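S.K.: quick one: sequence and predicted model below, then my questions.
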Amino acid sequence: MRACVLPVATTLRTASRTVRHFAASACLPRDKNVAVVGGGAAGFYAAARLLAKTKNVNVDVFEQLPTPYGLVRFGVAPDHPEVKNCTTKFDQVSGSPRVRYFGNVQVGSQQLGLDRLCSAYDGVVLSYGASEDRRLGIPGEDGENGRVGVIPARRFVAWYNGLPEAQGLRVDLESYDKVVIVGHGNVALDCARILLTDPADLATTDITANALETLRNSKVRHVEMVGRRGPLQVAFTTKELREMTKIPDMDFICDRELVAAECSKWAEWLDASRSLKRMMDLLMKHTVGEGRRQKKSFTLSFLKSPVEVVYDQPGAEESAEAPPQRIRFEVNRLEGAVDAARAVGTGAFVDIPCGMVLRSIGYVSTPLAGAPFNKRRKIIPNIAGRVTDDSGELVSGLYAAGWVKRGPVGVIATTMQDAYRTADAVIMDISNGHIGNDSDTGRSRDAVDQMLDSSGVLETCVTNAQWKRLDAHETEAGIKTGKSREKVTDIDRMLSIIRSE
């Protein structure tokens, strides 16, 4: 609703008398406009909360890719379709007349700077996630003499899930039968599970056709997942670990003596943590100890920190079976309380040969041009979702949600609650008059559209209706091959399908 100025004087006639009201001016409440930067789970949950808790707030969602959903589309494992059910809610949000989707738009670019967004909207929510990964910082990590080096697990996941920018990744699963994964989180387990699962069991999922073919030709039969601390400090969940135990014809290997010793040492503390106790019981129940009996094996290795990736193995010229590389670890011991244990190097080293190394030690967010950024914590500085500048002062009308707000931790449900809290802060600020002044017609819906038109966004963006055209295409292509979806992995082809009549 556009703001409207009433006449200086109005007359109200009643049955008994005439009453004249005088005022310099008055404004009817206008609709408020909020921009959400990032079309992943955090962005859509923030939009959903704004819709549910208000009646006069419009939301525009901006996403740099043509497709929405972020890591729900490109990060969730293909054999976890139930996790992607949240897209049903996101579809309901984007189908609201109060919500518009602008895909293929990069905020912070020359076309659409953050300053223009902030000047046009009553509030801007930054929810663009974490698009980079933490590095090991060891020699050989970046490869040498044509070697790939250590591959980010984030990029490997993006490769098999169809993220366009990851499709050029060199994934060698045929040079040797072993892959080492550095990290003890859920993403590391996802990678291990995909590498060791029978490709036939993935054939009906939305894994990309290229990834499925690569896995069919894979010689990888052994995956070792290495962490710097012990079994009581792992970051993965029992649910994810249990899935690994269900892979047929595979040995599950870990140091039973270490697990038993740690459980005995910290028995009282462990009794208070039921979920972790169940996980330790699971390890003791399914591990077979060292030694390969089956054709496939999954090894959980503890108390090792990577120090170097070594190439050009001795004897490589004489043997075609020689591993292309090995990763050297320093053996650790733990110091301190169980819930704050530090890994301390012992000076002893061990080498693990392998055909590929993945690092899975966490994601990090990157700065957005024009927005404050904490370089040490790799997040946008904020107080309960309200963005602060370098001096700690609140930046009026600017908010953060999701991983870029709190760091890359938690599952989708965690992101939902976090996004709700940020949206509640926006609603509170509108209610208190801190943002969304009714007399500010420069932030009306018409003013927003004029800004988007003048910046060229309306010519290049992908709307929700156009994205649905690609969605239908992928679903139909999947049906033809017996899959839930066949993702298009090239942006030019995406746009061709999206803009076809």
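M.R.: Arrived safely.
S.K.: please make it C-alpha for all contacts and neighbour counts, starting now.
M.R.: Fine.
S.K.: verify the stated contact: Arg469 with Leu495.
M.R.: No: when contacts are counted by C-alpha atoms under 8 Å, Arg469 is not listed as touching Leu495 (10.2 Å).
S.K.: between those two, which has more neighbouring residues?
M.R.: Ranked by neighbour count (other C-alpha atoms under 10 Å), Arg469 and Leu495 place Leu495 first, with 19 against 16.
S.K.: element containing that one, please.
M.R.: Per DSSP states H and E: Leu495 is located in helix 491-498.
S.K.: list the buried residues in that helix.
M.R.: Buried residues in helix 491-498, counted by 16 or more other C-alpha atoms under 10 Å: Ile491, Met494, Leu495, Ile497, Ile498.
S.K.: dump those residues to a markdown table, plus distance to Thr204.
M.R.: Shown next, in a markdown table, are the buried residues of helix 491-498 (distance: C-alpha to C-alpha, whole Å):
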| residue | distance to Thr204 |
| --- | --- |
| Ile491 | 24 |
| Met494 | 22 |
| Leu495 | 26 |
| Ile497 | 23 |
| Ile498 | 25 |
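S.K.: in a strand, Val125, correct?
M.R.: Yes: the assignment for Val125 is a strand, going by DSSP: H, G, I helix; E, B strand; the rest coil.
S.K.: tally of neighbours for it?
M.R.: Count around Val125 with other C-alpha under 10 Å applied: 28.
S.K.: list the contacts for it?
M.R.: Each residue near Val125 by C-alpha atoms under 8 Å, 6 or more residues apart in numbering is listed here: Val34, Ala35, Val36, Val37, Gly43, Leu398, Tyr399, Ala400, Ala401.
S.K.: take the one below as the second:
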Amino acid sequence: MPHVITQSCCSDGSCVYACPVNCIHPSPDEPGFATAEMLYIDPVACVDCGACVSACPVGAIAPDSKLTDKQLPFIELNAGFYPERPAGVKLPPTSKLAPVLPAPQVRRGEAELTVAVVGSGPAGMYAADELLTQKGVRVNVFDKLPTPFGLVRAGVAPDHQHTKGVTKLFDRISKQPRFTFYLNVEVGQHISHDELLKHHHAVLYTVGAPNDRRLDIGGMELPGTATATETVAWINGHPDFAGLDVDLRHERVVVVGNGNVALDVARILTANPDDLARTDISDTALAVLRGSAVREVVIAARRGPVDSAFTLPELIGLTSTAEVVLDAGDHDLVEQDLATATDTLAKAKLEILAKLPVAAELTGRPRIRLAYRLTPHRVLGTDRVSGVEFLRTGTDETVRIEAGLLLTSIGYRGAPIADLPFDEADAVVPNRDGRVIDPATGAAVTGAYVAGWIKRGPTGFIGTNKSCSMQTVSNLVDDFNAGLLADPSARPALLDNLIRSRQPEVVDARGWRAIDAAETARGEEQGRVRVKFTDVADMVAAAAAPAAPLAKRLLAGLLR
């Protein structure tokens, strides 16, 4: 009964190190790890010990006999990653045990390493975890929102609750005694980079890539245009997007771009609101979806089916939960690409696409239509979006699609950080393995480090940030051991006083747990995972509320 990794895999890599027989690949030390769509368990080598199940932070691994009907395709997907071998041979000939990478060791006598981590998303929390593997380190984590965990809270679709389960790991990290949260504190506004360096040996930025790449065509200024990322944030109740105008009174929505975020938006916009009502979707989004007139979401891509940007696991998940169709012409494109495809993953995607039904007339049930070789030309409408005009890619043929809402999903860009250099072309902070460098001299900027998307660009998945952060932390500790980082000039206690003098509404770990408890309690009243606060003032008020009696808190913990 081999175990199987399913679509909610986050590529964290913990399962790789937990496996005693090296049957999970690619491992973090292998070249394909950073770009892998997911990890795969070798069904021949698996000894059914279950160690990977306990190690997985998002509950993505299960025995093949306990998979749901929707997860059954992952049996073949996991097995297909590995080469055939003679009977009785458990491991591929080139297989070797994945090395357990040692934690960096602080070696400066009695000196205590103090690090400020800016950003509390996956990269920041993984970095904090790596730093706190030893006693001689203190970590202060800053975030401009009163709630932590970044895109896990605000960017993962609400119907992917297993993926959001990684926050349980992050919560455990935040409870370590040398960890401190400074939430609702914006670095660059409430405290500067130089001031952080006065209180820490180093500042590690894990601020992601917060900006969307914009579509540069006429009409994008019209009401009824937005980005898929903004829409997912609105769906998740992010306070910066709680007031986003998402008009679903028209029967069709067009999404430009066909990556995983585009699929997420399309799936939510066509889902049964009663199913979403059990998740942590925002009340505002749920109410709008209940009144939606949308009957079709068109996901339009510039290139052909073989170049589809979505991952195979997401496609399997989408086609198992939603009605997905193709036009007859796009079906022909799929067949043409399938006949010449050589890449294993691309071929697997095409085989699924080839089985999709041909689009008929719209019916009462909302559906998703995948469309290919459409290059956006202009947005149609006067006072508001009424449609999109495309050019058939590589030709002068125009294709018009009527729609009341246009969402773009064509990538992300990092934003400049005050007092640090910035590479405008790649939209990252220039760095060498996480050490920030001055592009003019090529020298390292003392005490400044990066991890996550602001370091490597918007690539990878939640767990990819683990190996990325490990690399940066290893270099940071090496620099500390070598005496390259200046000791803080201010006493540790002065940092808390400084921050509270400038931001009286700072939220600490206790405050976050009060917010978490309040949201969970609100959810329990409605039979939901949680009901989120979507206003910063409400979050701050919940954070300041008196703690519940100990017995009540213990009971709540047992029930979760």
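M.R.: Good, I have the coordinates. The shown structure was predicted, so the numbers you read here are calculated from the model rather than taken from an experiment.
S.K.: picking that back up, among the contacts of Val125 of structure 1, which one has the most neighbours?
M.R.: Counting by other C-alpha under 10 Å, top hit in those: Ala401 with 36 neighbours.
S.K.: got a list of what the aligned partner of it in structure 2 touches?
M.R.: Aligning on TM-score structural alignment places Ala401 of structure 1 opposite Ala451 in structure 2. Taking C-alpha under 8 Å, 6+ apart as the criterion, Ala451 of structure 2 is in contact with Ala123, Gly124, Leu204, Tyr205, Thr206, Gly434, Asn465, Cys468, Ser469, Thr472.
S.K.: same thing but 7 Å
M.R.: Ala123, Tyr205, Thr206, Gly434, Cys468, Ser469, Thr472 (C-alpha atoms under 7 Å, 6 or more residues apart in numbering).
S.K.: want to throw those residues into a markdown table with secondary structure and neighbour count?
M.R.: Below are these laid out as a markdown table (DSSP: H, G, I helix; E, B strand; the rest coil; neighbours: other C-alpha atoms under 10 Å):
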| residue | secondary structure | neighbour count |
| --- | --- | --- |
| Ala123 | helix | 32 |
| Tyr205 | strand | 26 |
| Thr206 | coil | 27 |
| Gly434 | coil | 28 |
| Cys468 | helix | 23 |
| Ser469 | helix | 29 |
| Thr472 | helix | 23 |
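S.K.: need those residues in TSV with distance to Pro73 of structure 2, can you?
M.R.: Formatted as TSV, the contacts of Ala451 of structure 2 follow (distance: C-alpha to C-alpha, whole Å):
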residue	distance to Pro73 of structure 2
Ala123	30
Tyr205	39
Thr206	35
Gly434	38
Cys468	30
Ser469	32
Thr472	37
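S.K.: ok, so of these, who is nearest Ala359 of structure 2?
M.R.: Ala123 (41.3 Å; C-alpha to C-alpha).
S.K.: and the closest one, what does it touch?
M.R.: Thr206, Ala451, Gly452, Asn465, Lys466, Ser469.
S.K.: count the residues that sit near Leu558 of structure 2.
M.R.: 8.
S.K.: likewise for Glu402 of structure 2?
M.R.: 17.
S.K.: that one matches what in structure 1?
M.R.: Using TM-score structural alignment, Glu402 of structure 2 sits opposite Pro353 in structure 1.
S.K.: which residue ranges of the stretch 51-200 of structure 2 form helices?
M.R.: 51-55, 73-80, 122-131, 150-154, 161-164, 167-174, 193-199 (DSSP state H, counting those that start in this stretch).
S.K.: identify the residue range in structure 1 corresponding to the fifth one.
M.R.: Following TM-score structural alignment, the aligned partner range for helix 161-164 of structure 2 in structure 1 is 81-84.
S.K.: what comes up buried for the matching stretch?
M.R.: Lys84.
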